[in-house]
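> Prediction below, plus the sequence it came from.
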Amino acid sequence: MIVDFLNTVDSVLYYPILIIVLAAAGIYFSIRTRFVQIRLFAEAVRTLIEKPHEAGGVSSLQALLVSTASRVGTGNIIGVSTAICLGGAGAAFWMWVLAIIGASSAFVESTLAQVYKHRDRRTNGCYGGPAYYIESALHSRWLGIVFAVFLISTYAFGFNLLCSYNLQSTFETYSFYNPSVTPWIIGVILAVLVGFCLFGGGKRIVKTTGILVPVMGLFYVILAAIMLIAHFNLIPSVIVAIMQDAFNFQAIGGGIAGSCLMYGIKRGLYSNEAGVGSAPNAAAAAHVSHPVKQGLAQMLSVYIDTLFLCTATALMCLVSGVPGTAENAGAMYVQQAVSTTFGTVGPVFITVSMTLFAFTTLLGNLYYVHNAIAYINKKKMPGKATMAVIHVLCSLVVLFGAVTPMDACWALADITMGGMALINLPACVILGGVAIKALRDYEFQRKQGRNPAFIARRIGLDAEKLDYWHHKERDERE
């Protein structure tokens, strides 16, 4: 009954509500920015090689890597395979559409995070995100708190519950897997490791996985490339199958909640998080001379996640010839697909990759949670006792995620993430004019051959009401 209720809420939330909001916001921002996500693609790549504007600060590339690390993970593997198994091959196409349209939303939200970010007097760094631009520009701290609560619900509960489930599901393909026992064992081990790291230990574990994850990500891309080369002759027919399924409107109209359109949007949004309001928290940390630089950089993160990694998974599964069904939805479908080329080594590699991806994703998610807690607590972290209780609860979520049914995990993640988007995207639409003016100012300076520098009054803003840029302008005058 609980799972049915969650699935009902999930279906109503995404159709018709969220699908309309996502499409309307993405199209609106694309038109207002004159398709910045396509027009300034080369400029976005160029900004990544720039050094941070302040010595010792976070560069655009570093902020991009942080946000990409939070996007790239279990969703790129299991989310894509689940969408294809349950929705059909056409789900891949609707992921592409969401990425291209959503990239404009990612540009706007990250540019706004830069404009309204705050300076950290203690570390000389900077921080911000949707809660901060909602409070600063819309003068609504209560709505900022509501957004922060949804963020905590999403990253401490929904996403971590799902991440834990996804990890344990990679073991289902092995003979030793016992559905009554193995998930509990994996859940306990994972919860203990996460708790150990959260309570100040495990620094070496975090550092090691931080090094291994990019390496495993690179090997995953190589694995996908080898599979695609081995089945190169099948790629054209797979592309045709994707397009035919994507535009099978009779099938979509017959049951839109379970169609490739809806699964493509749900799993695409879960993977790239464009417009959800998570990436701006990382974007605000970058030290750039102009907010638009980070908006352009974060736009690329959506492309890397969906058009590159998600596409690799989708094509890899589809060219393998393994049928995607409800029974093998998730990790099993990917493992069966790679085994057609790599034998028994393939599934083991997926399990190892998923273990590293899931662990770093769990800890990365809780970084966002800490920032949201600090915002609610008037920009400072609560006492040690309160944080200890929070860390214990987060560890328990990881434990129970491993033994929670798949449908419930996906529905909870979709619902909490949808709540974030329904607050963040309307706020971005209301404040979108600021990002548009900032973009025009940036392009004007680039046409003059200058390295764009942000001065608030040029776009009609009062620098004294912008914490970071007010102090920056004052320091430069002095």
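Happy to help now that I have it.
> switch to C-alpha atoms for all contacts and neighbour counts from now on
Fine.
> where exactly do the strands run in the stretch 1-150 of the chain?
For the stretch 1-150 of the chain, applying DSSP state E, counting those that start in this stretch gives strands covering 118-120, 125-127.
> could you redo those strands as CSV and give each row mean neighbour count?
Shown next, in CSV, are the strands of the stretch 1-150 of the chain (neighbours: other Cα atoms under 10 Å):
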stretch, mean neighbour count
strand 118-120, 19
strand 125-127, 20
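> can you redo those as a markdown table with distance to Arg446?
Formatted as a markdown table, the strands of the stretch 1-150 of the chain follow (distance: least, Cα to Cα, whole Å):
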| stretch | distance to Arg446 |
| --- | --- |
| strand 118-120 | 26 |
| strand 125-127 | 25 |
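> for the stretch 51-200 of the chain, what spans make up the helices?
Assigned by DSSP state H, counting those that start in this stretch, the stretch 51-200 of the chain shows helices spanning 60-71, 74, 80-87, 91-115, 130-138, 141-152, 159-169, 182-198.
> Below is structure B, check it against A:
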Amino acid sequence: MDELNAIVTNVSDVVWNVLLLWLLVGTGVYYSFRTHFVQVRHFGRAMKRVFGNINMSGEKAGKEGMSSFQALATAIAAQVGTGNIAGCATALISGGPGAIFWMWLAAFFGMSTIYGEACLAQKTKTRDEDGNVIGGPVYYIQEAFKGKLGRGLATFFAIAIILALGFMGIMVQSNSISDAFNSALGTPTWLVGLIVALVAAFIFIGGISRIASVTEKIVPVMATIYIVGGLIVLAINYRNLPAAFASIFVGAFNPRALGGAVAGKTVQMAVRYGVARGLFSNEAGMGSTPHSHAIAKVDKPQQQGEVAMVGVFIDTFIVLTMTALVILSSGVLDQCITDGMTGTPVAQEAFSNAFGGFGPIYVAICLMFFAFSTIVGWYFFAAQNVKWLIGKKALKGFAILVTIFVFLGSLLKVELVWNLADLFNGLMVFPNLLALLALSGTVAKMAHEDEVADERAKK
């Protein structure tokens, strides 16, 4: 197992450090300029569009798709997962406080990338043989590259996302839930995995209507619970907040100046783990969230593009940042690095400083909501590609396989699960980014149409 883990780690490092690290951020920068920084120009309007239409009991999703908020809730369910707790802690341990700065930077540019993904998914959505609205990267990949090349790239993407999210990624979420409850309450990992698998299977069987119904209810509740708890911890540690913020900026460019165990980190490590874990968390450019944004019922693609940007903002600048500040203000990072601690236990240690014995339990409960909602969202994304690749008859078998992998994920070693997820997430990004770059003119045109409309409205 250790040899396999070493091989996966080496391959994943090449994929992320040599190729994707700069390609993903570069695409975000390129899209930011091509759309005239739509993430800044339309940020206020995007927030109004989302928070002015929150409805936890929206219309039932069906053949015509789902509401814009349900689509965002499904996307956020996938985005806000273990990456916001375990992934953030891992980034801090491996890259130091400076990793958070690079997470922010990647997320800022990623907001324009995900705007493009949502717009293209809306523009190329279609209907399946039963008349259901369906869409996602496989459709705009074929729009970007015609013929055999387009079909080949779309097929590669479909296979990669099925493996990345439907199997490996879901195992990461299940692993984090079982690990958290085992650390907090001593609950056997197999028992936690079994319970999670059974509940997940019940939701999978319900299809799109049950998935949309669950995500629109669970996402606002889980985010509120976690943010309130985090704010309480920050209020208790308020004297340490200036130093926590300072360590993020100093660590991004000069980690050695921080001293302690963090001094052993480098700028390269901060960039690598910050960007990788940040993109794993908010999924901008990865081609996952367009599956839900594609079937949102909106008047024009740009509207869902704006909504999609809010998902990245909530994931990274609110939820993930909350975890980082709790850990940094609690002063546990150096000792955790020295002790070789990583993942969820680091966050539990930080919350324990404020909540005592309830800290690990609180993190376990929040992580259960985060990770479980991600399991639901990722299953939906992967299932859409199974349907496109093989046909709807394969969905029942796929649901059974995913349920088994949810259980198996609770038993596997953390390092191997994370590294496999990193690798397969990296592989699925390539065809998606190629299509985004090829269709950047289309997205720029849509963004500029809104810009012209805004100017006319002012006059």
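Okay, I see it. These figures come from a predicted structure and were not determined experimentally.
> closest to Ala103 of the first structure out of the strands of the stretch 1-150 of the first structure?
Closest approach to Ala103 of the first structure among the strands of the stretch 1-150 of the first structure is made by strand 125-127 (21.9 Å; Cα to Cα).
> which other helices and strands contact that closest one?
Counting contacts by 3 or more Cα pairs under 8 Å, 6 or more residues apart in numbering; DSSP states H and E, strand 125-127 of the first structure packs against strand 118-120.
> Please enumerate residues in contact with the strand it packs on?
By Cα atoms under 8 Å, 6 or more residues apart in numbering, the surrounding residues in contact with strand 118-120 of the first structure are 125-128, 466-468.
> what's the average distance of it to the second structure?
Mean deviation of strand 118-120 of the first structure relative to the second structure after superposition (mean Cα distance after the TM-score superposition for the first structure): 3.7 Å.
> so how far is Tyr177 of the first structure from Ser11 of the first structure?
Distance, Ser11 of the first structure to Tyr177 of the first structure, using Cα to Cα, to the nearest Å: 32 Å.
> Who has more neighbours out of these two?
Neighbour totals were compared for Ser11 of the first structure and Tyr177, and Ser11 leads with 20 against 15 (other Cα atoms under 10 Å).
> thought that one was touching Ser259?
No: Ser11 of the first structure is not in contact with Ser259 according to Cα atoms under 8 Å; the separation is 11.2 Å.
> thinking again about what came up before, would CSV of the helices of the stretch 51-200 of the first structure with distance to Thr311 of the first structure and mean neighbour count be doable?
Formatted as CSV, those follow (distance: least, Cα to Cα, whole Å; neighbours: other Cα atoms under 10 Å):
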stretch, distance to Thr311 of the first structure, mean neighbour count
helix 60-71, 14, 22
helix 74, 14, 26
helix 80-87, 8, 27
helix 91-115, 7, 29
helix 130-138, 29, 22
helix 141-152, 27, 21
helix 159-169, 19, 28
helix 182-198, 29, 20
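> quick one, which of the ones you listed is nearest to Ile373 of the first structure?
Nearest of the helices of the stretch 51-200 of the first structure to Ile373 of the first structure, taken as Cα to Cα: helix 141-152 at 7.4 Å.
> against the second structure, where does that closest one fall?
Under TM-score structural alignment, helix 141-152 of the first structure corresponds to residues 151-162 of the second structure.
> contacts for the matching stretch?
Applying Cα under 8 Å, 6+ apart, the contact partners of stretch 151-162 of the second structure are 137-139, 141-142, 145, 288, 382-383, 385-386, 389, 424-425, 427-429, 431-432.
> Go again with 6 Å.
138, 141, 382, 385, 428, 431 (Cα atoms under 6 Å, 6 or more residues apart in numbering).
> longest helix anywhere in the first structure?
Criterion DSSP state H: the longest helix present in the first structure is helix 406-447.
> what's the angle from the helix or strand following that one to helix 91-115?
Per DSSP states H and E, the first helix or strand lying C-terminal to helix 406-447 of the first structure is helix 467-477. Orientation check (axes from the mean of the first three to the mean of the last three Cα atoms, to 10 degrees): helix 467-477 of the first structure against helix 91-115 gives 50 degrees.
> by how many degrees do helix 467-477 of the first structure and helix 130-138 diverge?
Interaxial angle of helix 467-477 of the first structure relative to helix 130-138 (the same axes, to 10 degrees): 70 degrees.
> helices or strands next to helix 467-477 of the first structure in the packing?
On a contact count with 3 or more Cα pairs under 6 Å, 6 or more residues apart in numbering; DSSP states H and E, helix 467-477 of the first structure meets strand 118-120.
> how deep is the closest residue to Thr351 of the first structure other than its chain neighbours tucked in, by neighbour count?
Spatial nearest neighbour of Thr351 of the first structure, excluding adjacent residues (Cα to Cα, 6 or more residues apart in numbering): Thr170 at 5.5 Å. Residues near Thr170 of the first structure, counting by other Cα under 10 Å, number 25.
> From Gly330 of the first structure, how far off is Thr170 of the first structure?
8 Å.
> Work out the gap between stretch 221-240 of the second structure and the centre of the chain.
Distance, stretch centre to chain centre, for stretch 221-240 of the second structure: 21 Å (Cα atoms, centre = their mean, to the nearest Å).
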